[in-house]
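K.L.:
Dropping a prediction and its sequence here:
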Amino acid sequence: MPALVEVGRAKVNLTLKVVGRRVDGFHDLESVVAFADCADRITLEPGGGLALTMAGPLADACGDTSDNLVLKAARLLGERVANLEVGHFTLEKVLPVAAGIGGGSADAAAALRLLARLNELSLDDSRIMEVALQTGADVPVCVASRACDMTGVGEGLLPLDLPAMPCVLVNPRVPVATKDVFNALGLRHGELLIGATDIVMQRPSWPDSGCAIDEWIEALANGTNDLEAPAARVEPVISNVLSALRTTRGARLVRMSGSGATCFAIFATDADAAAAGEKLRADHPGWWVHAGTLS
């Protein structure tokens, strides 16, 4: 059988509200998630034992291959699917690591899609989504890689009809550990971050299907990323990235994604996004910059 290929698109949290910390230590979130047109590439050569080879410009940043989420997802699926066919994965890594854009989660989700194709499993198979959630909170939303309103610890996924949004993503090439950011947020087990009058959590209302980008930007601007402030305390360079994005011409919305350090700006036109990307690369040659589209 020829090699199978998938891509792991970067995930961007357009909003991220921390509802609270559960008694088991996990955090309940509500987040509008979109996906960018930049991605890692993962190939599966069927046959033989399970293996993973790293390649690409950022392969060295991924650490020990044995800890990679691609292998974790494959092993977990093998525990649930008898005689699961596997093979040799090759991961071409181009997305920054520990960057708040779900690179590792997107890779694991791509691996699950490859294994589903190889074993003729539907992506709706409950075992696929069970493994996705056990692999990591961002993996379920990355399986379909389409815009969603994500709730809970990543298990609640409501598809959204998001228009294509010109954007620039910037990462200062400083890894940020998610656990450090949540520690800086400082919620105790069982503590709610929402107000006392918001005991019943309700899913927010987002623009209807077919709404223009202006309506989405207005709605998203009313949201926040509750992890932005604690992440900036952990890595102050995040504030510099946000400031640089805000000074670009035509930036309509600027925010951090996930737990950082990647930040984004949304623009009205592709030309504005491209020009902003060029300026940021020139001004900050050490930063990772991608100008493209969110959808």
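P.N.:
Ah, there it is.

K.L.:
Going by C-alpha atoms from here, please, whenever you check contacts or count neighbours.
P.N.:
Noted.

K.L.:
For Ala244, pull up the helix or strand it's in.
P.N.:
helix 237-246 (DSSP states H and E).

K.L.:
ugh, wrong one, I meant Arg146
P.N.:
Applying DSSP H and E, one finds Arg146 in no helix or strand.

K.L.:
Report the contact partners of it.
P.N.:
Arg146 is in contact with 34-35, 159, 295, counting by CA atoms under 8 Å, 6 or more residues apart in numbering.

K.L.:
Distance of Gly47 relative to Leu112?
P.N.:
16 Å (CA to CA, to the nearest Å).

K.L.:
want to compare, so here's the second one:
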Amino acid sequence: MPQLTQAGRGGGRATSAVEEPAPAKVNLYLRVTGRRPDGYHLLDSIAVFAGAADLVHAVLAEGLSLAVTGPEAGVLADEPDNLVLRAARALAAATGARAGAAITLDKHLPVASGIGGGSADAAAALRALNALWNTGLDAAALHGIAAGLGADVPVCIAGRPMRMQGIGEILSDAPPLPAFGLLLANPRIALPTPAVFKARRGGFSAPAGLPGRLPDAAALADWLRPLGNDLQDAAIALCPSIAEVLAAIAARPGCLLARMSGSGATCFGIFRDAATAEAAALTLPVTWWRWGGGLG
């Protein structure tokens, strides 16, 4: 839920501030199941959300503005039209909202990295501004707006483990998952999704069969292992450093499974618990973006 706080008074009226996290999306598996006539690929995946997150802060204002701060802000400095602003305009157009907002994006997730950073930011902006502007949209209405912003934005609106199908817009509940730790690492190389799909070779995969009860993280890893990520080989061909990251994660004590998330270049490891994953992350090269912990 968005956190609303009083931010002070301007022009004689109280203005509320809203903070909303934008957690990293991790694709536990990713299968390319087909291709539509318009060229978009059909997918099957289960997405979960890590404790690693950006933060969207919004306060009522006369116009609409965006400031980007945080350790990963530099990459977005020259971006002419951030997805956060597109999300704000889309919400205003859909609801007729006339209020403005001064939005700050505190950026901690790497850009173009396969963990839905931009999509998560857009989803967080929709949730935050829906509360700030008191537009009253339910989850289904926000999902509809999100689908027009990008294939990953709807699942980021949900913000909980979900199965993604279609081009990402068809969502259903994920099977019950056990507690587990996640390690995330990125070699600080941006990898555009269209390039990875273009480099992909081979046919299509069948959708995954969902498991019964998974008692622990080891059982989860055993179920995920044969499902793979159909984009991983193509991403490694474009960015060989991904193979190095995967090998490093797999070599951490306690790692049960190492895999690339989404279209890369971020890779993840599954561990029995958050503390083990956090400790393992600290042993990876400091030149990489790295994080360890649990689900958000």
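P.N.:
It's in. None of these values were measured; they are calculated from a predicted model.

K.L.:
picking up where we left off before, for Gly47 and Leu112 of the first structure, indicate the residue with more neighbours.
P.N.:
Taking neighbours as other CA atoms under 10 Å, Gly47 of the first structure and Leu112 compare with Leu112 leading, 26 against 11.

K.L.:
Next one: the more buried one relative to Val19 of the first structure, how far apart?
P.N.:
Distance, Leu112 of the first structure to Val19 of the first structure, using CA to CA: 29 Å.

K.L.:
what sits against Leu284 of the second structure?
P.N.:
248-249, 290.

K.L.:
Nearest to Cys156 of the second structure, out of those: which one, please.
P.N.:
Arg290 (21.0 Å; CA to CA).

K.L.:
can you confirm that closest one is in a strand?
P.N.:
Yes: checked against DSSP: H, G, I helix; E, B strand; the rest coil, Arg290 of the second structure lies within a strand.

K.L.:
In contact with it, which residues?
P.N.:
Taking CA under 8 Å, 6+ apart as the test, what Arg290 of the second structure contacts is 183-186, 281-282, 284.

K.L.:
change it to 7 Å
P.N.:
184-186, 281 (CA atoms under 7 Å, 6 or more residues apart in numbering).

K.L.:
Please identify the buried residues of the helix of greatest length in the first structure?
P.N.:
The helix that spans the most residues within the first structure, counting by DSSP state H, is helix 103-118. For helix 103-118 of the first structure, burial by neighbour count (16 or more other CA atoms under 10 Å) applies to 103-116, 118.

K.L.:
How about Thr65 of the first structure: what's its closest non-neighbour residue?
P.N.:
Leu52 (7.1 Å; CA to CA, 6 or more residues apart in numbering).

K.L.:
Leu14 of the first structure too?
P.N.:
Val32 (5.4 Å).

K.L.:
What's the one you found aligned with over in the second structure?
P.N.:
Mapped onto the second structure by TM-score structural alignment, Val32 of the first structure lines up with Ile46.

K.L.:
Can you verify that match is assigned to a helix?
P.N.:
No: checked against three-state DSSP, Ile46 of the second structure lies outside a helix; its state is strand.

K.L.:
which residues touch it?
P.N.:
27-29, 161-164, 174.

K.L.:
Looking at the first structure, which of these hold up?
P.N.:
Compared against the first structure with both residues aligned by TM-score structural alignment, their matches' CA atoms under 7 Å, the contacts of Ile46 of the second structure retain 27-29, 162-164.

K.L.:
which residues in the stretch 151-295 of the first structure form strands?
P.N.:
156-159, 165-171, 251-256, 263-267, 288-294 (DSSP state E, counting those that start in this stretch).
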